[in-house]
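> What follows is a protein structure lacking sequence information:
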C-alpha cells in the first residue's frame, strides 16, 4: 500500500476520505489547519499534521513521500474569502505536489459546475440560489487554474452529480459515474469517499470533472 495525503481532513468529505484510505491499508497524512480541533482524526496509521492547502511550502512538505493526494479543503462563511482561497489552493497544490513529485491529485468539487442534460452549467440556471453563486464561482476559478497544470500532474475534479445524502452511510452498491449534473441525484459521503480512493489508487479518469452518484 502507499501513502496518501488528504487536505481538509477535518471536513465531512475529508474525514471519510481519511477513513477509506486507512480501511484500504494506506498510510495517511491528514492535513488540517488546526490539529487541536480535529484530534479524533488521528489514529494508528493516520498522521494528523498542521498545514494549509493554499501554501506551496506546506503542500510540498506534507506531501513528501506520498503516492497520491486528495484535496477536500475549503473555506466558507463570514470572514472568509473563497475566491482568494480556491485560486491560491489550486496554484499551491499544483506547485507543491510538483515539488514533492506526487503524480496524482483528486479534488472534491461542486455539482453546480457540471453541465446538466441540456449542456448548461447547473450554476447558470436562472433559478440557482443567488446566495451560493459567489462560492461556486470561486470554486470555478480554482478549477480553471487547475486546467492549466502541467501534464506531470494527473488531476481529477470529482463531485456528486447532484448533492450529498448527509445522513446516509456506506452502501454495498457503492457509486456509479453519472453522465451529467442532475439536482435530483444523491450519494452518501462514505460512498463518495470510495470513488475518491478508487481514482487515487487506480486512475480511470484524467484532467476532467467527474460526476458520481449512488449506485442503488
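The structure has been received and is ready for your questions. Source: prediction; values computed, not measured. Numbering: from 1, shown residues only.

> rest of the way, CA atoms for contacts and neighbours
Fine.

> Apart from its neighbours in sequence, what residue is nearest residue 139?
residue 86 (5.9 Å; C-alpha to C-alpha, 6 or more residues apart in numbering).

> After the helix or strand containing the one you found, which helix or strand is next?
Per DSSP states H and E, residue 86 falls inside helix 82-100. For helix 82-100, the following helix or strand on the C-terminal side (DSSP H and E) is strand 104-108.

> list the helices and strands the helix or strand just after that following strand packs on?
Next along the chain after strand 104-108, taking DSSP H and E as the criterion, comes helix 133-146. Applying 3 or more C-alpha pairs under 8 Å, 6 or more residues apart in numbering; DSSP states H and E, we find helix 133-146 packed against helix 82-100.

> Could you verify my assumption that residue 17 touches residue 196?
Yes - with contacts counted by C-alpha atoms under 8 Å, residue 17 reaches residue 196, the gap being 7.1 Å.

> From residue 11, how far off is residue 22?
16 Å (C-alpha to C-alpha, to the nearest Å).

> what about the two, which has more around it?
residue 22 (18 against 15; other C-alpha atoms under 10 Å).

> can you tell me which residues contact the closest residue to the more buried one other than its chain neighbours?
In space, and not counting its chain neighbours, residue 22 is closest to residue 28: 6.6 Å by C-alpha to C-alpha, 6+ apart. Taking C-alpha atoms under 8 Å, 6 or more residues apart in numbering, we find residue 28 in contact with 3, 4, 5, 6, 18, 21, 22, 45, 46, 47.

> Below is structure B, check it against A:
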C-alpha cells in the first residue's frame, strides 16, 4: 500500500467536499478529512480519517495535514453574510503554515467564479459574475480575493480551481 497517496481535505461537509470524498475514495486515495462536526461525515466513518477542529485549531490542522501528499481545500464563505473578517483566508493561512512544517507542497483550492486571477484573460461572463458577487456580498468577495492572493504568494505548488456559472 506504499503507493497509495493521502489527501488532506478541508471543507469536506459541503456539496463540493462530499463530491471530492466520493471521487477520491473511488480512485483509491486515503483521506484525512477536517471538520467541525464529525456527525456530518458519519456516512464516511471507517473509510476516511476524520480530524475534528475549527480553522483556528493549529494542532488539529497539523494532524490532518501530517503524512498527506497534497491538500485540497473546498473552503469558502458559507453565506452571503460573512461576519468575520476573512475567515477563509485566515484558516488557509493556518493550513499553509501546517503544510510547510509537514513538507507538503501541493495545494488545490476550489474557489469561486467570483474571484479572477489578474493573470487570467478577460471573459465577460465570469467578469460580470465576479462584479455581481462583489456588489452583493462584499465581505465574502474580499475573503475569496485575499485567499487567492495568499495562495498565489505562498511558494507552494498550487492550483486554484474556478467553477464557472452555467
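Yes, it's here. Worth saying up front: this structure is predicted, and the values here are computed from it rather than measured.

> just to revisit the earlier point, just to check, the residue nearest to residue 139 of the first structure is in contact with residue 137?
No - counting by C-alpha under 8 Å, residue 86 of the first structure stays clear of residue 137, with 9.8 Å between them.

> If you count surrounding residues, which of the two has more?
residue 86 (25 against 17).

> dump the residue contacts of that one.
Contacts of residue 86 of the first structure (C-alpha under 8 Å, 6+ apart): 54, 74, 138, 139, 141, 142.

> which one of those residues is nearest residue 114 of the first structure?
residue 139 (11.8 Å; C-alpha to C-alpha).

> Alignment lookup: the closest one to the second structure.
Matched to the second structure by TM-score structural alignment, residue 139 of the first structure sits across from residue 144.

> what about its match, distance to residue 97 of the second structure?
19 Å.

> what's near enough to touch residue 12 of the first structure?
Residue 12 of the first structure is in contact with residue 189, counting by C-alpha under 8 Å, 6+ apart.

> Relative to residue 40 of the second structure, how far out is the corresponding residue of the second structure for it?
For residue 12 of the first structure, the aligned residue in the second structure is residue 15 (criterion: TM-score structural alignment). Residue 15 of the second structure sits 11 Å away from residue 40 of the second structure, going by C-alpha to C-alpha.

> Spatially central residue in the second structure, please.
Taking C-alpha atoms, centre = their mean, the centroid of the second structure lies closest to residue 73, which sits 1.7 Å from it.

> Counterpart of that residue over in the first structure?
Under TM-score structural alignment, residue 73 of the second structure pairs with residue 71 in the first structure.

> Now do the same contact list for that match.
With C-alpha under 8 Å, 6+ apart, residue 71 of the first structure has these contacts: 6, 7, 8, 14, 53, 105, 106, 107, 108.

> Between these, identify the one with the most neighbours.
That'd be residue 7 among the contacts of residue 71 of the first structure, by other C-alpha under 10 Å, with 33 neighbours.

> OK, contacts around that one?
14, 30, 31, 32, 52, 53, 69, 70, 71, 72, 73.

> related to what we said a few turns ago, could you check which of residue 17 and residue 196 of the first structure is surrounded by more residues?
residue 17 (32 against 28).

> Just to be sure, the more buried one is in a helix?
Yes - counting by DSSP: H, G, I helix; E, B strand; the rest coil, residue 17 of the first structure is located in a helix.

> distance of the residue lying closest to it once chain neighbours are set aside from residue 72 of the first structure?
Distances taken as C-alpha to C-alpha, 6+ apart place residue 193 nearest to residue 17 of the first structure, at 4.9 Å, with adjacent residues excluded. Using C-alpha to C-alpha, we find residue 193 of the first structure at a distance of 11 Å from residue 72 of the first structure.

> which residues are in contact with both of those two?
residue 13.

> what residues are shared contacts of residue 17 and residue 196 of the first structure?
Shared contacts of residue 17 of the first structure and residue 196 (C-alpha under 8 Å, 6+ apart): residue 70.

> So what's the residue count around the residue mapped onto residue 59 of the first structure from the second structure?
Under the alignment by TM-score structural alignment, residue 59 of the first structure pairs with residue 61 in the second structure. Residue 61 of the second structure has 27 neighbouring residues, counting by other C-alpha under 10 Å.

> can you tell me the helix or strand for residue 61 of the second structure?
Here residue 61 of the second structure is assigned to helix 58-65, by DSSP H and E.

> how far apart are that helix and its match in the first structure?
By mean C-alpha distance after the TM-score superposition for the first structure, the fitted helix 58-65 of the second structure averages 1.9 Å away from its aligned residues in the first structure.

> List the buried residues in that helix.
Using 16 or more other C-alpha atoms under 10 Å as the burial criterion, the residues of helix 58-65 of the second structure that qualify are 58, 60, 61, 62, 63, 64, 65.

> roughly how far apart are the closest residue to the fifth one other than its chain neighbours and residue 32 of the second structure?
Read it as residue 63 of the second structure. Among residues not flanking residue 63 of the second structure along the chain, residue 51 sits closest, at 7.5 Å (C-alpha to C-alpha, 6+ apart). Separation of residue 51 of the second structure from residue 32 of the second structure (C-alpha to C-alpha) stands at 7 Å.

> between the two, what contacts are shared?
In contact with both residue 51 of the second structure and residue 32: residue 64, using C-alpha under 8 Å, 6+ apart.
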